[in-house]
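J.: Output the structure for:
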Amino acid sequence: MSRPRLFVTRKLPPDVEARLERDYDACLNADDRLMDAWDIVKGCKDRDGLLATVTDRLDAPAIEALPSSIRIIATFSVGYDHIDIKAAKARGLTVTNTPGVLTDATADIALLLILGAARGAGWGEAMIRQKSWKNWAPSGPLGIHLSGKRLGILGMGRIGQAVAARAQAFGLKIHYHNRQRLPVSEEQDAVYHETPESLFAVSDILSINCASTPETRGIINARTLSLLPKDAILVNTARGDIVEDDALIEALSSGRLAAAGLDVYAGEPDIDPRYRTLPNTFLLPHLGSATHETRNAMGFCALDNLDAFFAGKRVPNPVTA
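T.: Okay, here's the model as predicted:
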């Protein structure tokens, strides 16, 4: 039997591509050239499946334009806001993602952002690199102590729970809001809030760990930021469009917020340039899942979904029912 034909939009880790080439007739992206939606549509000609990533914006027109031979879109990500799921369902396409395998890596980055923002890792490193460190001084510059602070977690899924477990080791008291309250046996002494507004009011540090949905896009705005305690810290490892940049930059510039730690941005990598000028930001280039182990696991998870689909079995991680 002939092997299923795949179009792969980005260069993937070597071990993942080796398995792809072994099991599939795969059209790979050796140069890792970024493609727009119409490049992808063209590349899918005579292909049976599409292996995409978060950089591929597959809106409704692109989904509708895909060749009729395409039956599955496997995304190399846990998030799938870059795919118009409604349009995919209307086409009868199966869409899968890669949840679970990047939980620990992303939670680690969230803690790095919390520590980096609270203790001034950004400006501290800049002092070393720019040779502006004159001497140790009792009066500063100073950061913020973590122990005893309240960490608010917006989105208590796998990653949110992993962040909570790590944060408790630093003496942080956990509060959270989620679409559904966790069973009490799984809360680990965390305090549940029925509304985001209630959570924000007690969050000395706010960690954004929710999915990007119509309900959460722009939820961090001037009004909701004003609910945070003065000198609060905000960290985001979820999606950039959950935060309104103008509002966050104003809160940081005015001193309303003490600091922010960001790994994701609206329009990345073309982020709002004002973030770079703020000394109270600790900025990373979307490193949430960026470990050798995690990226391999994501690729193998995507391939497990594809293997099951083409074998006529139930896919392990369906996004579309």
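
J.: Only C-alpha atoms from now on, for both contacts and neighbour counts.
T.: Noted.

J.: mind checking the SS state of the closest residue to W38 other than its chain neighbours?
T.: In this structure, W38 finds its nearest non-sequential neighbour in A62, 6.8 Å apart by Cα to Cα, 6 or more residues apart in numbering. Classification of A62 using DSSP: H, G, I helix; E, B strand; the rest coil returns helix.

J.: my read: A62 touches A37, true?
T.: Yes - using Cα atoms under 8 Å, A62 is in contact with A37, at 6.0 Å.

J.: quick one: the residue nearest to W38 and K42, what's the gap?
T.: 10 Å (Cα to Cα, to the nearest Å).

J.: So for these two, which sits in the more crowded spot?
T.: A62 (19 against 13; other Cα atoms under 10 Å).

J.: wait, what's in contact with the more buried one?
T.: A37, W38, V41 (Cα atoms under 8 Å, 6 or more residues apart in numbering).

J.: helices or strands up against the helix or strand where R22 lies?
T.: Element membership for R22, per DSSP states H and E: helix 14-23. The contact analysis (3 or more Cα pairs under 8 Å, 6 or more residues apart in numbering; DSSP states H and E) places helix 14-23 against helix 292-310.

J.: which residues in the stretch 201-321 of the chain form strands?
T.: For the stretch 201-321 of the chain, strands defined by DSSP state E, counting those that start in this stretch occupy the ranges 205-208, 232-236, 257-262, 281-283.

J.: another one to check against the first:
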Amino acid sequence: MTRPYIYITRKCSEEQLAPLYEVADVDMWPEEETACPREILLEKAEKADGLLTMLSDSIDRELLDKASHLKVIANLAVGFDNIDVPYANSKGIVVCNTPDILTDTTADLTFGLLLSTARRLMEASEYVKQNQWKSWGPLLLAGHDVHHKTIGILGMGKIGQAVAKRATGFDMKVLYHNRSRNEQAETSLGAVFTSFDEMLATSDFIVCLAPLTNETRELFNKDAFKKMKKSAIFINAGRGAVVNEEDLYNALVNGEIAGAGLDVFLNEPIGAEHPLVGLHNVVALPHIGSASYETRYSMMNLCAMNIAAVLNGNEPKTKVVI
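T.: Here you go, the predicted structure:
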């Protein structure tokens, strides 16, 4: 009997993918930092029973129409806006993601990004490396305090709550805006539910952890930035398309807000030529929210277990339901 065929769109740890090798023939794109070309992905999808995909892979109708054998897609991410889930489901294809595993790791990175931006840590490090440190000065590379300030979190899901928990250790006041109130966050963390506009106007740090939806696309635009304090710092560890990048650039250049820390962008990857990267008050990271060895290995293993479960006729652990 022919074994199922699995294609993995980026080089992953074979040790973490062991559940797949037990049940299928596995083929993997050999590069870690270079995406699998679209034409190859389409070719592999035509014969694949399962796909292990990255957030950067577009799993659209064109691909799904070609993938006549496909039974399961496991996305190495919490998000799944790169996959046409309803269309996949209509073809009987199960879609899985990797929630929960990366909650604390992403929260660590988000708060680290906030600290780095507020205290100008990246600038300070480069200042020393470029041999510019000649003497001590009272306001040399002075930044903004984080402790006892107000943080506003858009998206009080599990990652949002984990960020809020870290904020309480800095004696911060926690505001949040969500589609619905999160009573657990209010009870356990003292978070205060506000309107979006009130959160923008009163927070010293605005942290975006919202998923990309029709409602959140370009939610952070010129109108939103104008409502923020001039001393406010904007942090985005959610989705790049939630921000109008041109409006953010103008807000930073015109002094409407003080700084931005960004782990996600509209069109990734970006380089030094990106307008936001050249600004001294921007910390730009290459989408590394969940990038710890422990977390990424666990995500790979969960993807493998989900695919193996479906191919064996069982229910996967983390099926996407919309």
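
J.: in the first structure, which residue is closest to the centre?
T.: The centre of the first structure sits closest to A238, judged by Cα atoms, centre = their mean, with a distance of 3.5 Å.

J.: In contact with that residue, which residues?
T.: I208, N209, C210, A211, S212, V264.

J.: Export those to a markdown table and append columns for neighbour count and distance to A118 of the first structure.
T.: Putting the contacts of A238 of the first structure into a markdown table (neighbours: other Cα atoms under 10 Å; distance: Cα to Cα, whole Å) gives the following:
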| residue | neighbour count | distance to A118 of the first structure |
| --- | --- | --- |
| I208 | 24 | 16 |
| N209 | 26 | 18 |
| C210 | 23 | 22 |
| A211 | 19 | 24 |
| S212 | 19 | 25 |
| V264 | 24 | 18 |
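
J.: from those residues, which is closest to A107 of the first structure?
T.: N209 (9.2 Å; Cα to Cα).

J.: mind listing what the closest one touches?
T.: When contacts are counted by Cα under 8 Å, 6+ apart, N209 of the first structure is found next to I153, L154, G155, M156, G157, I159, G160, N236, T237, A238.

J.: quick one on the thing from earlier: for the strands of the stretch 201-321 of the first structure, give me JSON lines that also has distance to R22 of the first structure.
T.: JSON lines is the format used below for the strands of the stretch 201-321 of the first structure (distance: least, Cα to Cα, whole Å):
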{"stretch": "strand 205-208", "distance to R22 of the first structure": "39"}
{"stretch": "strand 232-236", "distance to R22 of the first structure": "38"}
{"stretch": "strand 257-262", "distance to R22 of the first structure": "38"}
{"stretch": "strand 281-283", "distance to R22 of the first structure": "39"}
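
J.: Quick check: which element contains P99 of the second structure?
T.: Here P99 of the second structure is covered by no helix or strand, with elements defined by DSSP H and E.

J.: measure stretch 71-91 of the second structure end to end?
T.: End-to-end distance of stretch 71-91 of the second structure (Cα to Cα): 9 Å.

J.: Y80 of the first structure touches P99, doesn't it?
T.: No - in this structure, Y80 of the first structure is not within contact of P99 by Cα under 8 Å, at 10.5 Å.

J.: Compare the two (neighbour count), which wins?
T.: Counted by other Cα under 10 Å, Y80 of the first structure and P99 do not tie: Y80 has more neighbours, with 23 against 17.

J.: measure the more buried one to L58 of the first structure for me?
T.: 10 Å.

J.: What of P269 of the first structure?
T.: With Cα to Cα as the criterion, P269 of the first structure and L58 of the first structure are 18 Å apart.

J.: Out of the contacts of A62 of the first structure, list just those in helices.
T.: Assigned to helices by DSSP state H, the following of the contacts of A62 of the first structure qualify: A37, W38, V41.

J.: hmm, back to that, with neighbour numbers in mind, choose between P269 and L58 of the first structure.
T.: L58 (25 against 10).

J.: ok, how many other residues are close to the aligned residue in the second structure for K230 of the first structure?
T.: Aligning on TM-score structural alignment places K230 of the first structure opposite K230 in the second structure. Applying other Cα under 10 Å, we find 18 other residues in the vicinity of K230 of the second structure.

J.: try E22 of the second structure
T.: 11.

J.: That one and E15 of the second structure, how far apart?
T.: 12 Å.

J.: Likewise for F225 of the second structure?
T.: Taken as Cα to Cα, the span from F225 of the second structure to E15 of the second structure is 46 Å.

J.: before we move on, back to that, the helix holding R22 of the first structure to helix 292-310, inter-axis angle?
T.: Here the directions of helix 14-23 of the first structure and helix 292-310 differ by 20 degrees (axes from the mean of the first three to the mean of the last three Cα atoms, to 10 degrees).

J.: Show the subsequent helix or strand relative to helix 14-23 of the first structure.
T.: strand 25-27.

J.: just checking, what packs against that next one?
T.: strand 5-8.

J.: Tell me which of the contacts of A238 of the first structure fall in helices.
T.: Among the contacts of A238 of the first structure, no member falls in helices (DSSP H).

J.: Could you save those as CSV and add columns showing distance to T75 of the first structure?
T.: Output for the contacts of A238 of the first structure, formatted as CSV (distance: Cα to Cα, whole Å):
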residue, distance to T75 of the first structure
I208, 22
N209, 19
C210, 18
A211, 15
S212, 16
V264, 18
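
J.: quick check, nearest of the contacts of N209 of the first structure to R181 of the first structure?
T.: Closest to R181 of the first structure, out of all of these and judged by Cα to Cα, is M156, at 8.6 Å.

J.: Can you find the partner of that closest one in the second structure?
T.: Using TM-score structural alignment, M156 of the first structure pairs with M156 in the second structure.

J.: what residues are up against its match?
T.: By Cα under 8 Å, 6+ apart, M156 of the second structure lies in contact with Y176, H177, N178, N182, A185, L209.

J.: try S289 of the first structure
T.: L102, A105, T106, R295 are the contacts of S289 of the first structure under Cα under 8 Å, 6+ apart.

J.: Those: which two are farthest apart?
T.: T106 and R295 (11.6 Å).

J.: Same drill for these two, tell me which one is more crowded.
T.: T106 (26 against 20).

J.: Give me the nearest residue to the more buried one, chain neighbours excluded.
T.: T106 of the first structure sits nearest to G288 (Cα to Cα, 6+ apart), 4.2 Å away.

J.: Tell me the counterpart of that neighbour in the second structure.
T.: The equivalent of G288 of the first structure in the second structure is G289 (alignment by TM-score structural alignment).
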